[in-house]
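**Student:** attaching a predicted model along with its sequence, questions to come.
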Amino acid sequence: MTKVTGNFSQLQQQLDVERRLVSFDSYDMTIKQIYDMFAEGHIFVPPEYQRQFVWDAVRESELIESVFLGIPVPSLFMATNADATWEIVDGVQRLSTVAHYIGDNSDLLESINRKGALELDKLEKLTTLNKQKFEDLPKSVQLMFMTRPIRVTVLNDKSDLSVRFDLFERLNTGGILLTNQEIRNCIYRGKFNDSLKKISKIDDFKTVVRLRESDSKNGTAEEYVLRYMAYLYNYENFEKSVKGFLNDYMKVNSEKALPAKKASMFKQVLSVLAIAFPHGLSRGQSTITPANLFEAISVGTALAIEEGVQIDTQKLRALVADSELKKITTAGTNNKRMVTGRIHYVRDYLK
């Protein structure tokens, strides 16, 4: 009994710490109301969601058929922005399918990467609708479709950004899931986010940081820059969660453009690394740049430069094969001692 009581006590402590203010509004809205809000720009689809427009015509047709038949469609989940617009959190495929089907707004179709209205295909129950577009239907049937209800749940502005990140992460159920950085790009939009995107495109960075083809357009490059900034200027406050650490740094700095001094230091560091690693910073047979290795090398190099060290690129190249550095930059080494240890190890090695 004592063991059970202790477990429940620990559970209650975790609930008290982790439970956050989550405030929702729920609406039963018609297809027309949702479509009009989307067409008028009152529902925002973040650019990061563009990768999720992957449903083919058959999958989209199945959803439209479900709406016609009155089969419950999963709720759309939105978050309220500061200007009172809504931002899609979960349901981008369903929202874009409705817009694709109604198809009377060319700008809206372009925004969801569609060239024309949806022609229904391979329906099993409403077979007479096959090869038909919305505009082909009698007005009465169009009205029936437009007045069908869909449940919409909206996270209102009483909930903080940390809650919004958790919800984006947990409710993001599209065909292609967002990465953590794409979620940050949605939530912490602002001058700092713009700076990360801009500086991740400099040539020296692209020379040094080699990513998988699948990571080339999903925010991974911006996350590497964020890791450099967060660790260089805040590594002493790192605890144990990389995701939370990066979230907090982005949250605090979201409205601030990257200061010129920090941008200049980043470019200086990457210029040195590009000379040392003209074929990319990697280890062994791999051509991909490990995040932990990039953090250690880039931040340690920056700290050494700040102390007036003239960086020896040959030492940098040799450092990648160093057995001690390898030990503290492999998987499972993201605790405070290891993070601080590898940054200081590189700094002191170069001094």
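**Tutor:** Nice, thanks for sending it over.
**Student:** use CA for all of it now, contacts and neighbours both
**Tutor:** OK.
**Student:** tally of neighbours for the closest residue to P72 other than its chain neighbours?
**Tutor:** With Cα to Cα, 6 or more residues apart in numbering as the criterion, P72 has its nearest non-adjacent residue at 7.4 Å, and that residue is S66. Burial of S66, expressed as a neighbour count using other Cα atoms under 10 Å, amounts to 14.
**Student:** hold the first one in mind and look at this next one:
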Amino acid sequence: MTNSLDSELLAAEQAMSTDSYSMSIGELISSYVGGEIEVNPAFQRFFRWTDFQKSRLIESFLLGLPVPPIFVYQRTSGHWELIDGLQRVSTILQFVGELKNKSGDLIDPLTLTETKYMPSLKGMIWKETPDNLKVLPDALKLKFRKARIDVKIIMPKSAELSKYELFDRLNTGGSQATSAEVRNCLILMKDASFFEWLSDLVDHPSFVNSIPLTERAEAEQYRIELLVRFLILQDTSVEEAKAIPDLETYLNDKILEMASNPNLDRKEIADKFRKTFDLLFNIFDEGSFRRLNIAKGAHVGPFLLAAFEVIAMGVAKNLDNVVAKGDVWLEERIKQLWEKELIVKSIGLSSSRRLGQTIPLGRSHFQ
């Protein structure tokens, strides 16, 4: 056992190499402006601080308070790719008027709000504007630029996937980022075109309209979470599903594998996805994944994940057969699921126990 642990530790240490560096805010700004550090603008859609949170960070630098480090991946060219610390770095850059969006256009500079220890910061900006807003005094500008932030660097000899592993671990287990938000950023880091493909799928009208979600679920990117589950779990064997130790890690690993697959037929997958949800929405509208009240003959209540796993993935797996049998047959088959309480048995179970029931049920029920 000791030898195994020693060898595992050695292998992991060889795959990971890190360094530390303390840099001034002025250096950080110059590095970004000079193209030496990449802050992926697409990430900004997932992590959004309020102006108060941003202003409090600026106040912390001015007061000399400690700020958590940022993490970067150093490419062989020497350029840095920001892995963790998006909000801190974006706030700094926006405050000084240097932050750019995905199109390369400058984002509106930050106007500070009132803070706890320096309430007079309210309304202050970095650069003068025609609006004659209050400009931060030069002495405070100098203090801000000289303030320092620690940088943790993942070095080039690290395994390629180490930056994804690092990002994942830094943003799960107590972070405010949801698992779906973390996964989206992992995908963006791996292949922006693959993420754009997913974004196109997730906006398909039948998919959106057949799954009414709360505002909070929408804001936390839960719809793309459902898309990822649909794409990955369709081809997961029952045995594998039952043995998944942590579903979020499993989905992260599998979607990154999919993003890395040069032979992936995106058109075929997209066509199957759209046909599945077009079919379900045309028959059941918003009730596709809601419980069927037999007495009322209507689908009621909230969206049910177990119903989604049985119906959406089961229909997709047997799509040719379902289409051949027709709408009346499909409506009757789904009615039977609720009459016999087949889906109900899976509601509330842990992911591995639930998937061990929902995946085989969907595959067999729509054959």
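**Tutor:** On my side now, so go ahead. Computed from a predicted model, the values in this text were never measured in an experiment.
**Student:** TM-score for the pair, please.
**Tutor:** TM-score of the superposed chains, computed with TM-score structural alignment, normalised by the length of the first structure, equals 0.78; 339 aligned residues with a Cα RMSD of 4.0 Å.
**Student:** the residue nearest to P72 of the first structure pairs with which position in the second structure?
**Tutor:** In the second structure, the residue matched to S66 of the first structure (TM-score structural alignment) is S60.
**Student:** other SSEs contacting the helix or strand where that match lies?
**Tutor:** When elements are defined using DSSP states H and E, S60 of the second structure is found to belong to helix 51-63. Other helices and strands packing on helix 51-63 of the second structure, by 3 or more Cα pairs under 8 Å, 6 or more residues apart in numbering; DSSP states H and E, are helix 86-95, helix 138-146.
**Student:** out of the ones you listed, which one sits most buried?
**Tutor:** helix 86-95 (a mean of 21; mean count of other Cα atoms under 10 Å).
**Student:** that one packs against which elements?
**Tutor:** Based on contacts counted as 3+ Cα pairs under 8 Å, 6+ apart, the elements that helix 86-95 of the second structure packs against are helix 25-33, helix 51-63.
**Student:** quick one: buried residues of the longest one?
**Tutor:** The reference is to helix 51-63 of the second structure. Along helix 51-63 of the second structure, these residues count as buried under the neighbour rule (16 or more other Cα atoms under 10 Å): Q53, K54, S55, R56, L57, I58, E59, S60, F61, L62.
**Student:** excluding chain neighbours, what is closest to the fifth one?
**Tutor:** By that I understand L57 of the second structure. By the measure of Cα to Cα, 6+ apart, the closest residue to L57 of the second structure outside its immediate chain neighbours is R88, 7.4 Å from it.
**Student:** what does that neighbour align to in the first structure?
**Tutor:** Aligned by TM-score structural alignment, R88 of the second structure pairs with R94 of the first structure.
**Student:** from what I can see its match touches E62, true?
**Tutor:** No. Contact status for R94 of the first structure versus E62: not in contact, 10.8 Å apart, counting by Cα atoms under 8 Å.
**Student:** and the angle from the next helix or strand after the helix holding S60 of the second structure to helix 86-95?
**Tutor:** Taking DSSP H and E as the definition, the helix or strand that follows helix 51-63 of the second structure towards the C-terminus is strand 70-74. Orientation note: strand 70-74 of the second structure sits at an angle of 90 degrees relative to helix 86-95 (axes from the mean of the first three to the mean of the last three Cα atoms, to 10 degrees).
**Student:** mean shift between strand 70-74 of the second structure and the first structure?
**Tutor:** On superposition with the first structure, the mean distance recorded for strand 70-74 of the second structure (mean Cα distance after the TM-score superposition for the first structure) is 3.0 Å.
**Student:** show the contacting residues for the residue opposite P109 of the second structure in the first structure once aligned.
**Tutor:** Using TM-score structural alignment as the criterion, the counterpart of P109 of the second structure in the first structure is G116. G116 of the first structure makes contact with H100, G103, S106, L109 under the criterion Cα atoms under 8 Å, 6 or more residues apart in numbering.
**Student:** and the two most separated of those?
**Tutor:** Pairwise distances across the contacts of G116 of the first structure peak at 9.8 Å for H100 and S106 (criterion: Cα to Cα).
**Student:** which stretches of the stretch 201-350 of the second structure form strands?
**Tutor:** 291-293, 298-300 (DSSP state E, counting those that start in this stretch).
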